[in-house]
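1. here is a sequence together with a model predicted from it:
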Amino acid sequence: MSWLHTPQTGPEGGASIVITPITHDIGGLRVRRALPHAKRRMVGPFVFLDHIGPARFEPGHGLDVRPHPHIGLATVTYLMRGRILHRDTLGSSQEIRPGEVNWMTAGRGIAHSERTPPNTRTRAQPILGIQSWVALPKAAEESEPGFFHYQGESLPQLEADGIVARVIAGQAYGATSPVRVFCGTLYVDVSLNAGASLKLPDEHEERSVQIISGEIEIGGERHGEGLLLLFRPGDAITIRARRDSRLMLLGGEPMDGPRHIWWNFVSSSRERIEQAKEDWLRQRFGVVAGDERDFIPLPGATP
């Protein structure tokens, strides 16, 4: 019997919270935002979760997220279709493709932009992926900013009958991703064939499942595309695919206290966020190399 679908011991649990994402616009693209939400602000270190697409850019169009700042978090970009060009104030310029990971640690402060690469805009382009933010522990909130790119073949990929699981960050199913994390993290891309069953890892206290496509059944209840399902610590959870499905498993250890979120800033301190506002207003974050002509103004600031 495969470790991916080992029978549960004890009663089988179901979702304790079901979140229907709210649709937002980012850089000309509509996305589904599941976190933060009134029902739950965080899951493990994850404080922000955008389900991008599936969508299609027509020739001449693309994603255009202008330079903007961050503090106190790390951004994690993972694509299933399409390409995005990342640039930042460290001088990084990195195109991300499906199956790869862009991890940007903001720490004390960084600014970046995300755009469809110019050389791909001449033709129609699909896009599908997840962008998440993970909060940094208090001891790392003011760490040096950094940018790290990981090729898809560097990520552990586990396969069983009808199941493919890729560990994006943290640990799951006995495998550890090379992506550097700051606390216990669960972040796995899972594809399930119709009829396949998967045991949700139980070593992480906070766990959730985001349904990218398809339909699944947990604890006798069916759930479809776009939903974020959260589970109680310690509950035995088995995911059964009613149709071919793709999921993101995410969570980890609880964060060391609440986090305040304002625009693109995350911090354990409201005062620190006020300082970040002033820093962006006074252009103290630096310039995004290769994208110097444009930026997103501070919301609510007087022109």
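-> Arrived safely. None of these values were measured; they are calculated from a predicted model.

2. can we go C-alpha only for contacts and neighbour counts from here?
-> OK.

3. burial of Phe57, as a residue count?
-> Residues near Phe57, counting by other Cα atoms under 10 Å, number 18.

4. that one against Thr120, yeah?
-> No - if you go by Cα atoms under 8 Å, Phe57 and Thr120 don't touch, sitting 10.2 Å apart.

5. and here is the other one:
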Amino acid sequence: MIEMVIEQRRRSLGGGLEVGRVLPFAKRRMVGPFIFFDHMGPLDVAAGADRSLDVRPHPHIGLSTVTYLFSGEIMHRDSVGSEQAIRPREVNWMTAGSGITHSERFEKARASGDHLHGIQAWVALPTADEETAPSFSHHAGADLPHWNDGGVAGHLIAGSAYGLTAAARTHSPLFYAHLDMEPGATAEVPAGHPERALYVATGAVEVDGARYDAGKMLVLGADVSALRAVERSAVMLLGGEPVGERYLYWNFVSSSHDRLAQAAEDWKAGRMKLPDADDQEFIPLPDAPLPTPAKA
């Protein structure tokens, strides 16, 4: 059975860039360790676009960000010295741990135009790893196992599924995959995880005899084992072991509300190092005082 259907809510990030916010949702804050899920674009950007499209340097703690593109290019720079463009079917995996800052610049789009479309997810770290040293890794090609079977072209982004394991280091059991499905094709939903979901990025799918169109996340019961593409579709499958309740404020995730407050104060006071190659501007802490956030 389908436990819940979550429809994306459109949000503007400025500069004409819109995202479809899926997680967190008021009635379902997390799926396994996945605490945040944004569908970026699709957006056509003309050459010469304003720099307001960029995401200026900002901080994170207690999570890993996972960026995956269907099309376009984003330049990542961070405070551990990374400078890495991400392109379609590649993964930028950034573990914030005790604290990291990064920017996401659309330099190619501004220079020559681009079609931007992708997904950014956040994975909450287990309590024992929340203060791990920050790190960054980029993955492409053989790092992301892929397969073709019966009209389904699959890419494993992270974790283990379908008898395969992706290269990015994860801190808890999870899976995250992208399936391109031809009309009428069927695909297995990985089992063996207590929480699972699928997100229809494009097209439409059928699960348990019902049709679900693009922009919807289906939180799946244990009995759901397959899906069928009604038309050509791009589908994200995700899930894993829950890591426990989490507080979420702005770009910070933690099992401790006090730790969130400390991170907010550190950013406001300028105690978090900016990216080495992008340290001339930053996104300020939101004007509103730190609330007592609902637990994720």
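-> Here it is on my side, so go on. Model, not experiment: these values are computed from the prediction.

6. what TM-score do we get after superposing?
-> The TM-score (TM-score structural alignment, normalised by the length of structure 2) is 0.94; 286 aligned residues with a Cα RMSD of 1.3 Å.

7. from Leu63 of structure 2, how far out is the aligned residue in structure 2 for Gly107 of structure 1?
-> Aligning on TM-score structural alignment places Gly107 of structure 1 opposite Gly97 in structure 2. Distance, Gly97 of structure 2 to Leu63 of structure 2, using Cα to Cα, to the nearest Å: 6 Å.

8. again, but for Tyr162 of structure 2
-> Taking Cα to Cα as the measure, Tyr162 of structure 2 and Leu63 of structure 2 are separated by 25 Å.

9. between these two, who's got more neighbours?
-> Set side by side, Tyr162 of structure 2 and Leu63 show more neighbours around Leu63, with 31 against 15, by other Cα under 10 Å.

10. does that one touch Asp129 like I think?
-> No - judged on Cα under 8 Å, Leu63 of structure 2 makes no contact with Asp129 at a distance of 9.2 Å.

11. common neighbours of those two, please.
-> Gly97 (Cα atoms under 8 Å, 6 or more residues apart in numbering).

12. hey, where'd the helices end up in structure 1?
-> Assigned by DSSP state H, the helices in structure 1 fall at 270-281.

13. how many other residues sit next to the match of Gly107 of structure 1?
-> Counted with other Cα under 10 Å, Gly97 of structure 2 comes out at 22.

14. show me the contacts for it.
-> His60, Ile61, Gly62, Leu63, Ser64, Leu125, Asp129, Glu130, Glu131, Thr132, Ala133, Pro134.

15. out of these, what pair is the most spread apart?
-> Maximum pairwise distance among the contacts of Gly97 of structure 2 (Cα to Cα): 14.2 Å, between His60 and Asp129.

16. these two: who's more crowded?
-> Taking neighbours as other Cα under 10 Å, His60 of structure 2 and Asp129 compare with His60 leading, 25 against 15.

17. the more buried one pairs with which position in structure 1?
-> Structural correspondence for His60 of structure 2 with respect to structure 1 (TM-score structural alignment): His70.

18. for that match, list the residues it contacts.
-> Here His70 of structure 1 is in contact with Ala106, Gly107, Gly109, Ile110, Ala111, Asn264, Phe265, Val266 (criterion: Cα under 8 Å, 6+ apart).

19. from the residues you listed, which land in strands?
-> In strands, judged by DSSP state E, the following of the contacts of His70 of structure 1 are found: Ile110, Ala111, Phe265, Val266.

20. Leu156 of structure 2 versus Thr101 of structure 2, what's the distance?
-> Per Cα to Cα, Thr101 of structure 2 is found 27 Å from Leu156 of structure 2.

21. let me fix that: Thr95 of structure 2
-> Separation of Thr95 of structure 2 from Leu156 of structure 2 (Cα to Cα): 19 Å.
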